[in-house]
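Chemist: sequence first, then the predicted structure, then my questions.
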Amino acid sequence: MNQEPTNKEQYQRLVGRLIYLTHTRPDIAYAVSVVSQFMHSPSVSHRNVVDRILRYLKSAPGKGLMFSKNGDLEVVRYTDADWAGSITDRHSTSGYFTFVGGNLVTWRSKKQNVVSRSSAEAEYRGMAHGVCELLWIRRLLT
């Protein structure tokens, strides 16, 4: 990998803007999280990856999330979990997503920290994490 340094300030500005853009373009979230790890000492190869993300964005306009304005601020949350979904360690995976006023605002999928003894326990753990964030969002809106 080319370790020649690049303009640090320019790299930080570009990656900062890409981080902001991930709120409406979740398709670039992983790539941006990888390039953001090199904010303090970016190299030319890191800058090339940022340029590749920018080229992708230019070639795929209008592929982001659409936020519609309406008077409704109803908060709706969906959760799910699999039971012992990981073949290697038998941990379950929880997932949830939240809509505010019909607009998708949060989503997450994460392996649970402990092994659940039943599918009900896996679902309960996933729901508990989802409800915590749901309460936070409701409080934030009031």
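Modeler: Done, it's in. What you see is a predicted model; the values in this text were computed from it and never measured.
Chemist: CA only for contacts and neighbour counts going forward, please
Modeler: Noted.
Chemist: what residues sit buried inside the helix or strand hosting residue 19?
Modeler: Under the criterion of DSSP states H and E, residue 19 resides in helix 8-21. For helix 8-21, burial by neighbour count (16 or more other C-alpha atoms under 10 Å) applies to 11, 12, 15, 18, 19.
Chemist: from the contact counts, what lies against that helix?
Modeler: Packing partners of helix 8-21 (3 or more C-alpha pairs under 8 Å, 6 or more residues apart in numbering; DSSP states H and E): helix 29-35, helix 44-59.
Chemist: rerun at 6 Å
Modeler: Judged by 3 or more C-alpha pairs under 6 Å, 6 or more residues apart in numbering; DSSP states H and E, helix 8-21 has no packing partners among the helices and strands.
Chemist: next, the angle from it to helix 44-59.
Modeler: Our comparison of helix 8-21 with helix 44-59, counting by axes from the mean of the first three to the mean of the last three C-alpha atoms, to 10 degrees, yields an angle of 40 degrees.
Chemist: can you put the buried residues of helix 8-21 in a markdown table and add distance to residue 65?
Modeler: Conversion of the buried residues of helix 8-21 to a markdown table gives the following (distance: C-alpha to C-alpha, whole Å):
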| residue | distance to residue 65 |
| --- | --- |
| 11 | 25 |
| 12 | 24 |
| 15 | 20 |
| 18 | 15 |
| 19 | 15 |
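Chemist: also this one, for the comparison:
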Amino acid sequence: MVLSQRKYTLDILGESGLHGCRPSNFPIEQNHRLRADSTGSLVDAAHYRRLVGRLLYLTVTRPDITYVVNTLSQFVAMPRQEHMDAAIRVLLYLKGAPGRGLLLPKEGSLTLTAYCDADWGGCLTTRRSCTGYYISLGGAPVSWRTKKQSVVSRSSAEAEYRAMAVTVSELLWLRWLLFELGSQRKHATPLFCDNQAALHIAANPVYHERTKHVEMDCYFVRERMHSNEIAPRKIHTKVQLADLFTKELGKDRFHLLLGKLGVVDLHPPT
């Protein structure tokens, strides 16, 4: 089964007058400088909010645009021209594959796999970090998220560990749901993280000055490790799927990770 919003995507393109536009290969420029305190010219806020709202609904079946839509939604109070240009760039990307959606295979295991990541100080306005995670069930995407953290992290290890704690909370809920549906969880769920410091904090019961302010998250994650519910593991940054949900990527890296997400397009190009 493929869950796709192709008609909805084409409706958005038609409403924006972009049916005949040239597609873009990826949804947002690398090293973008989008910020809330920009001095660019103002645009129609109602039009921008409607467009971002429709894109937010589209992320239900399009995890590949989750990060950029989360970024654009931070500027709905007073959108500028560069924010609107970035939103149009997302539409150009959607034009390339409007039928892309989630592949749910008929046969497969009920094994949960999770990836978590954080972009330390990624917000140019507040310097808060961005949490991102991706969870698959038997290779099919079932849960993903991009969210700006509520506080400023003083180190990359802290930002990564906060992202790990949020991912563990989601994993516990999914494990409980599968248990209620009659699927027993015999093994710990692997949680892949590319930050060695965060993995050391999870495994090491000794606290240092740099970890006192995330002590509750440390206890929470470690408790779930000891109960054999999760198993944090190291993964190379190049194959960290959660990177799609925390930062802007170039064409090659974007499509490399996109091919591993379980997102497909069964329709011919428009």
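Modeler: Received, thanks. If you're wondering where the values come from, they're calculated on a predicted model, not measured in any experiment.
Chemist: got a TM-score for the pair?
Modeler: TM-score for the superposed pair, counting by TM-score structural alignment, normalised by the length of the first structure: 0.59. Supporting figures: 117 aligned residues with a C-alpha RMSD of 4.0 Å.
Chemist: report the mean deviation for the helix holding residue 19 of the first structure after fitting onto the second structure.
Modeler: Aligned to the second structure and superposed, helix 8-21 of the first structure gives a mean residue distance of 0.8 Å (mean C-alpha distance after the TM-score superposition for the first structure).
Chemist: what span of the second structure lines up against that helix?
Modeler: Using TM-score structural alignment, helix 8-21 of the first structure lines up with residues 45-58 of the second structure.
Chemist: contacts for that stretch next, please.
Modeler: With C-alpha atoms under 6 Å, 6 or more residues apart in numbering as the test, stretch 45-58 of the second structure has contacts from residue 76.
Chemist: tell me the buried residues in the longest helix seen in the first structure?
Modeler: As assigned by DSSP state H, the longest helix anywhere in the first structure is helix 119-141. Of all the residues in helix 119-141 of the first structure, those buried under the rule 16+ other C-alpha under 10 Å are 122, 123, 124, 125, 126, 127, 130, 131, 134, 137.
Chemist: stretch 103-120 of the second structure too?
Modeler: So for stretch 103-120 of the second structure, counting by 16+ other C-alpha under 10 Å, buried means 103, 104, 111, 112, 113, 114, 115, 116, 117, 118, 119, 120.
Chemist: now tell me what touches it from outside.
Modeler: Contacts for stretch 103-120 of the second structure (C-alpha under 6 Å, 6+ apart): 1-2, 129-138, 140, 156, 159-160, 164, 189-193, 242, 246, 262-263.
Chemist: in ChimeraX, select just the buried ones from those residues.
Modeler: A single ChimeraX command suffices to select whichever of the contacts of stretch 103-120 of the second structure are buried according to 16+ other C-alpha under 10 Å:
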select :2,129,130,131,132,133,134,135,136,137,138,140,156,159,160,164,189,190,191,192,193,242,246,262,263
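Chemist: among the contacts of stretch 103-120 of the second structure, which ones are in helices?
Modeler: 156, 159, 160, 164.
Chemist: so what's the aligned residue in the second structure for residue 107 of the first structure up against?
Modeler: Superposed on the second structure with TM-score structural alignment, residue 107 of the first structure falls opposite residue 144. Under the criterion of C-alpha under 6 Å, 6+ apart, the contact list for residue 144 of the second structure reads 133, 134.
Chemist: go with 7 Å
Modeler: Counting by C-alpha atoms under 7 Å, 6 or more residues apart in numbering, residue 144 of the second structure makes contact with 133, 134, 135.
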